[in-house]
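In: take this sequence and fold it.
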Amino acid sequence: MKKSLLLALVAMITFSTFANGQKEDGKIVIGANIYSFADNFMNGVIKPELETYAPSKGVEIQIVDSEGQQAKLNDQVDVFITKGVDVLAINLVDPAAAQAIINKARAAKIPLILFNKEATEPGVMDSYDKVWYVGTDSAEAGIIQGQMMVKDWKANPSWDKNGDGVVQYVLLKGEPGHPDAEARTVESVKAFRDAGIEVEQLALEADPNWSTVHGNDKMAAWLTSSFGSDIELVIANNDGMAFGAITAQKAAGVRLPIYGVDALAQALTHIADGEMDGTVLNDGVNQARATVDLAINAAMGKNVTEGTNWKVQTNGTKAVRVPYVAVTKDNYMDFK
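Out: Sure, this is the predicted structure:
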């Protein structure tokens, strides 16, 4: 018993010393994660913006890679809490696991900003008064992507290769169950139906990593399949998979209309080179900045939008929504 008490006392002293050491300069410390550094968008846009924007606001940010494992993220949150960070900025691996993270933050009395992956469990955001979400309207990207495709389809009758008036398409889907992947998949195709244009899905494949390799492998397989010559349109839930599909098309010597989401720099280059028809700006820069701004205010006990231009929705979601923007051959230079 005495040994247990001694160990507990040592742990308390160690924690106190470490936590105070983290804040000797008075800086707010944000404990943050990226669900997977393998994700083109998260690692290529949001992570570097977090790393540069937070210091510019006079705060420290510690970012870890959850490697696509919710259990690993749970442990990382425990470590952040033990370190005594002032606020958590968490990119969920599994949107259905938000309650576990919220419970940890609430028990430690640490404010929590969830970003980019929204909780899917009903009511979880109401279980803690110091949790907010920063992200997008999941359906909006699919709607905008669909509207671009409908406009271009109508302007290019030659895309209807067999002249049947039906869009024969293949779709590269992101992570199954991810709100963005599910909404983009539904809304992009729904736009054609809403415009009175019939569609036929030739193939759909999902990838939890949203990867370029997946896009390349699936596109290559589809082009050599029994329906390969029937494909008239390629829809990708993100730019990363679209890049792979473009590589596969080049290897096969074909050029099919293709659309992505994210407006990564490489996508703008593909549009400029005539290898990609459109993408949708997923504004990772402003998602990162809003996450940091809200985190700082939350850590200081202020209204989370104080001194910012961000607005928290009043419909009960406790969310800041960053809008999507269509990017085409007509305006891609604006996003360079």
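In: please count neighbours and contacts with C-alpha atoms only from this point.
Out: Will do.
In: against K250, how distant is the residue nearest to Q69 when sequence neighbours are not counted?
Out: Excluding the flanking residues, the one nearest Q69 by C-alpha to C-alpha, 6 or more residues apart in numbering is V93, at 6.3 Å. Here V93 is placed at a distance of 33 Å from K250 (C-alpha to C-alpha, to the nearest Å).
In: could you also give me the structure for this next sequence, so I can compare it with the first?
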Amino acid sequence: MTLTRRTFLGAAAAASCAAALPAIAAKPLTIGFSQVGAESEWRTANTASIKDATRRAGINLKFADAQQQQQNQVKAIRSFIAQRVDIIAFSPVVETGWETVLREAKNAKIPVILTDRAVKVSDPSLYVSFIGSDFVEEGRRAGKWLLDYAKKNGDKPLNIVELQGTTGAAPANDRKKGFAEAIASNPKLKIIRSQTGDFTRAKGKEVMEAFLKSEGKHINVLYAHNDDMAIGAIQAIEEAGLKPGKDIVIVSIDGVRGAFEAMKAGKLNVTIECNPLLGPILVQTAQEVAAGKPVSKRITVNEGVFPAEVAAKELPNRRY
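Out: Down below sits the predicted model:
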């Protein structure tokens, strides 16, 4: 009996036929996700959260690792479009250069959700929502902690070296901006060198070695845009015969387990949390978008500030 013929049956007969037919299972949601890469402890936790949350929700996840290359992400997004996924989500390597491929997704009527990092586009309708942190505020929190530290320690001049994240990436741009805004109120706090460490431990160590060679004992503070670069820098500081956390105060961002271990060992002074566990929020947002429900354009996660004094107590509670 065809569906067309059923529409002409009486209500009782139709109900009887419907009861006899097997239930048709709803098609599982398919999400295409392009990840930046695996450059840090934070990113590993972020990927695990997304994979775990989609698996638990019964979502079909198509995952692509961009290995920190924008062209790889563009290629992955176009592949997702060709495969007609229900939702595209990605954490962009850099902020700019997305207009064309996002317009292709929009023309294909595939909603796009940004996670962790934002993009700069002329048309905000090219994506439906951004899920992540307020990177400017993270930079401000790092700067405010250093202002308080300076005040408690005699308000002496402090020379700062800065390990920036990937050039052009939203967290690198915003964490630099927020930190600079915060320390501007104290002219005794001065950034004397600033260079990208690409958010990696190896590059953080390499750049810190260069800072130490050029600036030596003039360095009082290291501000790292993420914990992995800070941990790499700690190795360089120790190899130079200095004590990290004492000879050079270290302020970093992310709040990963390795940072808490470094703080417990007295080698790092404070970490500003950037929560990587975005999987459950992504799943909920994707389900709402697929159901045609309105979602917030920007969804910000809750985060804290963790100085070394609380590291031992907090370490057992860290999930990443």
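In: please work out the TM-score for the two chains.
Out: TM-score of the superposed chains, computed with TM-score structural alignment, normalised by the length of the second structure, equals 0.83; 288 aligned residues with a C-alpha RMSD of 2.1 Å.
In: would you say the residue nearest to Q69 of the first structure is within a strand?
Out: No: using DSSP: H, G, I helix; E, B strand; the rest coil, the secondary structure at V93 of the first structure is coil, not a strand.
In: does it touch G68 like I think?
Out: Yes: assessed by C-alpha atoms under 8 Å, V93 of the first structure is found in contact with G68 at 5.8 Å.
In: okay, those two: which has more neighbours?
Out: Taking other C-alpha atoms under 10 Å, V93 of the first structure and G68 do not tie; V93 has more neighbours (23 against 19).
In: counterpart of that one in the second structure?
Out: Here V93 of the first structure is matched to V93 in the second structure, going by TM-score structural alignment.
In: gap between its match and F135 of the second structure?
Out: Computed with C-alpha to C-alpha, the distance linking V93 of the second structure and F135 of the second structure is 15 Å.
In: burial measure for the spatially closest residue to V119 of the second structure that is not a sequence neighbour, as a count.
Out: In this structure, V119 of the second structure finds its nearest non-sequential neighbour in E95, 4.2 Å apart by C-alpha to C-alpha, 6+ apart. If you count neighbours by other C-alpha under 10 Å, E95 of the second structure ends up with 19.
In: quick one: E95 of the second structure from P171 of the second structure, how far?
Out: As for E95 of the second structure, its distance to P171 of the second structure is 9 Å (criterion: C-alpha to C-alpha).
In: please identify every residue contacting each of these two.
Out: R117 (C-alpha atoms under 8 Å, 6 or more residues apart in numbering).
In: give me the neighbour count for S296 of the second structure.
Out: S296 of the second structure has 11 nearby residues by other C-alpha under 10 Å.
In: which ones are touching the residue nearest the centre of the first structure?
Out: Residue closest to the average C-alpha location in the first structure (C-alpha atoms, centre = their mean): N116, at 4.7 Å. Contacts for N116 of the first structure (C-alpha under 8 Å, 6+ apart) come out as N91, L92, Y133, V134, G135, T136, Q287.
In: what's the burial count for the aligned residue in the second structure for A288 of the first structure?
Out: Under the alignment by TM-score structural alignment, A288 of the first structure pairs with G279 in the second structure. By the criterion of other C-alpha under 10 Å, G279 of the second structure has 21 neighbours.
In: give me the distance between the closest residue to E39 of the second structure other than its chain neighbours and E209 of the second structure.
Out: Distance criterion C-alpha to C-alpha, 6+ apart; nearest residue to E39 of the second structure, sequence neighbours excluded, is T200 at 5.6 Å. Taking C-alpha to C-alpha as the measure, T200 of the second structure falls 14 Å from E209 of the second structure.
In: again with K217 of the second structure
Out: 13 Å.
In: between those two, which one's more packed in?
Out: E209 (21 against 12).
In: who's in contact with the more buried one?
Out: E209 of the second structure makes contacts with A233, A236, I237, as judged by C-alpha under 8 Å, 6+ apart.
In: repeat that for 6 Å
Out: Applying C-alpha atoms under 6 Å, 6 or more residues apart in numbering to E209 of the second structure gives the contacts A236.
In: could you find the counterpart of it in the first structure?
Out: In the first structure, E209 of the second structure lands on A220 (TM-score structural alignment).
In: so is that match in a helix, a strand, or just coil?
Out: Strictly by three-state DSSP, A220 of the first structure counts as helix.
In: tell me the residues of the first structure aligned with stretch 56-69 of the second structure.
Out: So stretch 56-69 of the second structure sits over residues 56-69 in the first structure, by TM-score structural alignment.
In: between the two ends of the matching stretch, what distance do you get?
Out: OK, stretch 56-69 of the first structure end separation, C-alpha to C-alpha: 30 Å.
In: contacts for it?
Out: So stretch 56-69 of the first structure is contacted by 27-37, 72-73, 93 (C-alpha under 6 Å, 6+ apart).
In: is it possible to mark the buried ones in those?
Out: Neighbour-count burial (16 or more other C-alpha atoms under 10 Å) applied to these gives I28, V29, I30, G31, A32, N33, I34, Y35, S36, F37, L73, V93.
In: now these in a markdown table, with secondary structure and distance to T52 of the first structure?
Out: Output for those, formatted as a markdown table (DSSP: H, G, I helix; E, B strand; the rest coil; distance: C-alpha to C-alpha, whole Å):
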| residue | secondary structure | distance to T52 of the first structure |
| --- | --- | --- |
| I28 | coil | 15 |
| V29 | strand | 14 |
| I30 | strand | 13 |
| G31 | strand | 15 |
| A32 | strand | 14 |
| N33 | strand | 15 |
| I34 | strand | 15 |
| Y35 | coil | 19 |
| S36 | coil | 19 |
| F37 | coil | 17 |
| L73 | helix | 23 |
| V93 | coil | 23 |
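In: where do the strands of the second structure begin and end?
Out: 30-35, 60-65, 87-90, 112-116, 129-132, 158-164, 189-196, 221-224, 249-254, 270-273, 298-300, 305-307 (DSSP state E).
In: average gap between the last one and the first structure?
Out: Right, strand 305-307 of the second structure. After superposition onto the first structure, strand 305-307 of the second structure sits on average 1.0 Å from its aligned residues (mean C-alpha distance after the TM-score superposition for the first structure).
In: could you tell me the angle between the longest helix seen in the first structure and strand 29-34?
Out: Under DSSP state H, the helix in the first structure containing the largest number of residues is helix 2-22. Calculated by axes from the mean of the first three to the mean of the last three C-alpha atoms, to 10 degrees, helix 2-22 of the first structure forms an angle of 90 degrees with strand 29-34.
In: where's the nearest residue to T285 of the second structure once chain neighbours are set aside relative to V94 of the second structure, distance?
Out: Leaving aside its chain neighbours, T285 of the second structure sits nearest to V295 (6.9 Å; criterion: C-alpha to C-alpha, 6+ apart). V295 of the second structure sits 24 Å away from V94 of the second structure, going by C-alpha to C-alpha.
In: no more questions from me, cheers.
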